[in-house]
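Novice: Build the 3D model from these lines:
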Amino acid sequence: MTSSKSTTAARNPGVKTSLIAAGSRGSRLGPWPVVVLCLLIAAFSLLPLGFVAAATVNAGWDTIVKLVFRPRVGELLLNTASLVLITVPICVVIGVGGAWLVERTSLAGNKAWAVILAAPLAIPAFVNSYAWISADPTLGGIFGGVLISVLSYFPLVYIPVAAVLSRLDPALEQSAASLGLGPWKVFFRVVLPQLRLAAAGGALLVSLHLLAEYGAFAMIAFDTFTTAIYDQFRSTFNGAAANMLASVLVLFCLLLLLAESRSRGSARYARVGAGAQSNPGRLRLGLYQVPAQLALVAVSILALGVPLWHVGRWLIAGGSAVWERDDLLNALVQTLGYGLAGAVLTTVLAFPLAYLVIRHPGPISKPLEAVNYISSSMPGIVVALALVTITVHNVPAIYQTSLVLVGAYALLFMPRALVNLRAGLAQAPRELDEAAQALGKPPLIAFLRVTLRLAAPAAAGGAALVFLGVVNELTATLLLAPNGTRTLATQFWALSSEIDYMGAAPYALLMIVLSAPMTYLLFVQSKKAAGQ
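Specialist: Reported below is the predicted structural model:
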């Protein structure tokens, strides 16, 4: 019967079209195996949130009041909130200002600056902290936390804003200019509102990184919720105090997600058609060329020059001996192994959901996608605490195994793969897949030969970004890694905590070297995504 339908469809395009349409109507929610798989992945993604909710309920109101409403929590809340409220606006100013200079002005060397301003993302925040402590051992407090955070995370705003600016339809700006508005008024009234989504998204990423960061703040002795949770865990293992702090931290994350969602508003940012084909005019800087160059040089020196200089200084001071450590090669191999395993698992888990969202958007796919984004916004310390508790009490056989650690990486970095896969699948027309099925190819074969091939570059890009996250991940690895595990991040942390800065330098350099090409890939992918 199937063969007859296929033959008829091949000879009669009208029949083929009706078959495809019928198939689309019959699979409104998506193929049931894919839906079931996505439900299972969503349930896995909800483990950290479920752990926090269960820990809060089980603690009881009296314990909650005792452990949450106390001066120590107020101090941590003040530190963390101050860090976010000061750091995020500075990152937005630097990110938007840098992107505008690179993409919309006559800045000399703008192509080089475009890459340089994204490059600090290749240096882990805790390596940045290590470098600044080397430069100024007295650095600490809110000033030290803001300094290191801004220099580490402003590219998270710069990259998406620069991508949007590079693809922004210049017709609106040209119309505003023709009405007599000067360049500055055009920027503030026309361009800046169109950057709101990109800037708000970048600000959210900066905020979530601030809430999740442990190593950078622990190194300068600046207490946040994450550092306090880790200290509590180390002293009391899975104690109620650590769980309650985790609950407050998760609530903080959810409030940030809600604030970012509200900031989007209801305005439309899409355009119909390709927009103007001409390139937007670049504002001539004139006398401002020198101040602009000096500002970018200053940011680059602080964000790139200081860490690279001090890593190089410690390498030179240590001589060849620092490269002869027995565990250096082992740490590199294990980092590559965990990075590849995390990248493959995360990409495989993200694929069914991306397929469902793009090919069968509807009442099931959108909530499932939202679940993964919310769960992945949880800090690494919360994810680690959840997996420790669940494995110890329910599946002790896998406690502190590589399986659990790689699973944590998948929970933390799912959006990196999901966003790329969504873009890749959107570029693979479903009509090609359906046409292959109408010509007699089984659905799985049609998917492998058509859709998977077209989406492969996006899948590789997503996997590379997950790899970048795994290489630089510290907190979850410290809590979940099996005994004997030595990654570049954990070995760097162990040596720098012992004030062995010379011994830690090779690990810092290798992390930067591994991260640099992935950071460039993120920059390129963002540019491509903005043009879709």
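Novice: Only C-alpha atoms from now on, for both contacts and neighbour counts.
Specialist: OK.
Novice: From one end of stretch 492-507 to the other, what's the distance?
Specialist: Stretch 492-507 has an end-to-end distance of 6 Å (criterion: CA to CA, to the nearest Å).
Novice: What are the buried residues along stretch 497-513?
Specialist: 501, 502, 503, 504, 505, 506, 507, 508, 509, 510, 511, 512 (16 or more other CA atoms under 10 Å).
Novice: go on, stretch 456-476?
Specialist: Buried positions in stretch 456-476, judged by neighbour count with 16+ other CA under 10 Å: 458-476.
Novice: wait, isn't residue 162 in contact with residue 103?
Specialist: Yes - with contact defined as CA atoms under 8 Å, residue 162 counts as touching residue 103 (6.7 Å).
Novice: who's more crowded, those two?
Specialist: Between residue 162 and residue 103, counted using other CA atoms under 10 Å, the more crowded position is residue 162 (31 against 24).
Novice: mind checking the SS state of the more buried one?
Specialist: Assigned with DSSP: H, G, I helix; E, B strand; the rest coil, residue 162 falls in the helix class.
Novice: Which stretches in the stretch 351-500 of the chain count as helices?
Specialist: For the stretch 351-500 of the chain, the helices defined by DSSP state H, counting those that start in this stretch cover 365-376, 380-393, 402-426, 430-438, 443-446, 452-471, 475-480, 488-497.
Novice: this one next, for a side-by-side:
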Amino acid sequence: MTTASATTGRRTPPLLLAAGAAVAVLALVPLAYVATYVVVIGPVELWQLLARPRIGELLRNTVTLAAACMAATAALGVALAVLVERTDLPARRLWHGLLVAPLAVPAFVNGYAWVSLDRSVHGFAGAFGVVTLSYYPLVYLPVVAMLRRLDPALEESAWSLGHSRARTLRTVVLPQLRPALLGGALLVGLHLLAEFGALSLLRFPTFTTAIYDQYGSTFNGAAATAMAGVLVVLCLFLLLAELRLRGDRRYARVGRGAARESVPLALGPWRWPLVATTGAVVLLAVGVPAFSLVRWLVIGTSTQFPLADLAQALVTTVLLALAGAVVTTLAAVPVVWLAVRHRGWASTLIERSSYVANALPGIVVGLALVVASLRLVPVVYQTATLLVAAYAILFLPRAVVTVRAGLEQAPVGLDDVAHSLGVGPLATARRVTLPLIAPSLGAGAALVFLAISTELTATLMLSPIGTSTLATEFWSASSELRYGAAAPYALLLVLVSIPATVLLMRTDSSTDRRGTP
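Specialist: Model prediction:
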């Protein structure tokens, strides 16, 4: 059961603190870049740049879209998770796989699919629909995982006290889902702040699209840097809001709980309408992109299959995504360990620092690393090492949120038992805690792999000369309206994403429904 918690009072291992601090320093490089140039601009010019009507319009668009999509993905993700895990919906395992499938379709490929079929899909309505369909699995997956860990005895106790199913869901189940729900919604919001490809295709201007326009015309312009500063402020607001809503509560428990599944709620006459609704979500999120890709492969006048270029882009994408996923997940471990096992102002600061760069466009992160590498370590400039570092900065929140959800569920008492038996901290982590959070580590790595395989702008800026990925080749063709030429790269992007999506499903399914991973 959930219990109030305070700081553990344990002595924080110096090496763990140093590792977490090193990750935080790396993650804050883009923020330092933006802050430095904001100071160089000066308060007078900064105010002149931000006091324009255009900035007000971009702020309204960005905040409105982020708020709407966070609310929509939270509602849709929780509703679908409860429907799959707590009702007698027919073929629940099949629906679960189909509802996770949108993770295999990048947001800008989804936008390309809708725009290339219907040019009227644009503006706020188009952006809201496409982004919601692309990002709701970021909420759905962690909520499903936590529902499977809940002890059904908690709900049955509430029923025995006369609580209805609806009241039990509201007062018992939903509070337990808070870490997953807030973490998923935070990821959606941060992604929205930095989203470029889909919003550019859908012609909905936000700070990110405006920053790209500014850098495209002036490269490192003052206006672009000022707008990046606004994105940092919006990111900090999201982080503080999520931190306040999360509270200081623990969700771990020792034991498996009741050795049985929760009794599913009978849908009765609502069964088939809800099946139809779930099918409509899958059709819009997966069916439309699949149809569009097949259509352009068949009828596109620019369609071609340069096998050598496709193979080279495929291999490069997979290798970079694998390297970035491993490095980012490993970097997330000390950050999460500090935040969950050694709570305090330092650990909170380190964890919050890991989120900041995720709200910045890839081009800002890329420019920050270009400047930092040329001044501090020029040997890594235009190498794969610098590119992987950019991936770690950009997508660290995906790993942190996912791994934290798993570590929150790993009982601290097991560590204490191991220590009482004379097992050291490192051995305890390796033999006790890491096996418990292994599914979360795998899920975090899979989410990062999916993000890296579709990353565009940082890859264009930082990759070694001659390097091409599926995302960069797709964008080159689609931005020139050569939809047929873009289709093979989009199809390969989807195919590359499928194994990671299946891993997410298997990792999630391996979580014991009776309370332990």
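Novice: Mind checking the TM-score on these two?
Specialist: Scored by TM-score structural alignment, normalised by the length of structure 2, the superposition of the two chains gives a TM-score of 0.86; 501 aligned residues with a CA RMSD of 3.4 Å.
Novice: rewinding a little: kindly reformat the helices of the stretch 351-500 of structure 1 as JSON lines and extend each row with distance to residue 17 of structure 1.
Specialist: Shown next, in JSON lines, are the helices of the stretch 351-500 of structure 1 (distance: least, CA to CA, whole Å):
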{"stretch": "helix 365-376", "distance to residue 17 of structure 1": "25"}
{"stretch": "helix 380-393", "distance to residue 17 of structure 1": "47"}
{"stretch": "helix 402-426", "distance to residue 17 of structure 1": "21"}
{"stretch": "helix 430-438", "distance to residue 17 of structure 1": "9"}
{"stretch": "helix 443-446", "distance to residue 17 of structure 1": "17"}
{"stretch": "helix 452-471", "distance to residue 17 of structure 1": "22"}
{"stretch": "helix 475-480", "distance to residue 17 of structure 1": "51"}
{"stretch": "helix 488-497", "distance to residue 17 of structure 1": "55"}
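Novice: Quick one, which of the ones you listed gets closest to residue 212 of structure 1.
Specialist: With CA to CA as the criterion, residue 212 of structure 1 lies closest to helix 380-393 of the helices of the stretch 351-500 of structure 1, at 6.1 Å.
Novice: That closest one vs helix 365-376, what angle?
Specialist: 90 degrees (axes from the mean of the first three to the mean of the last three CA atoms, to 10 degrees).
Novice: What residue, apart from its backbone neighbours, is nearest residue 406 of structure 1 spatially?
Specialist: Nearest-residue entry for residue 406 of structure 1: residue 342, 5.3 Å, with adjacent residues in sequence omitted and distances by CA to CA, 6 or more residues apart in numbering.
Novice: What separation do you get for the residue positioned nearest the centre of structure 1 and residue 77 of structure 1?
Specialist: For structure 1, the residue nearest the mean C-alpha position is residue 416 (5.7 Å; CA atoms, centre = their mean). Residue 416 of structure 1 is 29 Å from residue 77 of structure 1, where distance means CA to CA.
Novice: right, and the helices of the stretch 351-500 of structure 1 - which one's nearest residue 194 of structure 1?
Specialist: Between the helices of the stretch 351-500 of structure 1, helix 402-426 lies closest to residue 194 of structure 1; by CA to CA that is 20.9 Å.
Novice: how about the helices in the stretch 201-350 of structure 1?
Specialist: 215-219, 225-236, 240-264, 289-300, 306-318, 326-359.
Novice: I'd like the ones you listed as CSV, with distance to residue 154 of structure 1 appended.
Specialist: Shown next, in CSV, are the helices of the stretch 201-350 of structure 1 (distance: least, CA to CA, whole Å):
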stretch, distance to residue 154 of structure 1
helix 215-219, 15
helix 225-236, 21
helix 240-264, 17
helix 289-300, 10
helix 306-318, 16
helix 326-359, 24
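Novice: Check those helices for me and report the most buried one.
Specialist: Counting by mean count of other CA atoms under 10 Å, helix 215-219 has the highest mean neighbour count of the helices of the stretch 201-350 of structure 1, with a mean of 22.
Novice: Could you tell me where that helix falls in structure 2?
Specialist: Under TM-score structural alignment, the match for helix 215-219 of structure 1 in structure 2 covers residues 197-201.
Novice: Distance from the matching stretch to the middle of the chain?
Specialist: On the basis of CA atoms, centre = their mean, to the nearest Å, stretch 197-201 of structure 2 sits 18 Å off its chain's mean C-alpha point.
Novice: mean per-residue distance, that stretch to structure 1?
Specialist: Superposed on structure 1, stretch 197-201 of structure 2 shows a mean distance to its aligned partners of 0.5 Å (mean CA distance after the TM-score superposition for structure 1).
Novice: dump the residue contacts of the counterpart of residue 148 of structure 1 in structure 2.
Specialist: Aligning on TM-score structural alignment places residue 148 of structure 1 opposite residue 130 in structure 2. Counting by CA atoms under 8 Å, 6 or more residues apart in numbering, residue 130 of structure 2 touches 107, 110, 111, 285.
Novice: which of these are also in contact in structure 1?
Specialist: Contacts conserved in structure 1 for the contacts of residue 130 of structure 2, using both residues aligned by TM-score structural alignment, their matches' CA atoms under 8 Å: 107, 110, 111.
Novice: between those, which is nearest residue 428 of structure 2?
Specialist: Closest to residue 428 of structure 2, out of all of these and judged by CA to CA, is residue 107, at 40.3 Å.
Novice: Could you pull up the contacting residues of the alignment partner in structure 1 of the closest one?
Specialist: Alignment note (TM-score structural alignment): residue 107 of structure 2 maps to residue 125 of structure 1. Neighbouring residues of residue 125 of structure 1 by CA under 8 Å, 6+ apart: 148, 149, 152, 213, 215, 216.
Novice: quick one, what contacts the residue nearest to the centre of structure 1?
Specialist: So residue 416 of structure 1 contacts 462, 463, 465, 466 (CA under 8 Å, 6+ apart).
Novice: Now distance to residue 258 of structure 1 too, for those, in a markdown table please.
Specialist: A markdown table is the format used below for the contacts of residue 416 of structure 1 (distance: CA to CA, whole Å):
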| residue | distance to residue 258 of structure 1 |
| --- | --- |
| 462 | 26 |
| 463 | 28 |
| 465 | 25 |
| 466 | 25 |
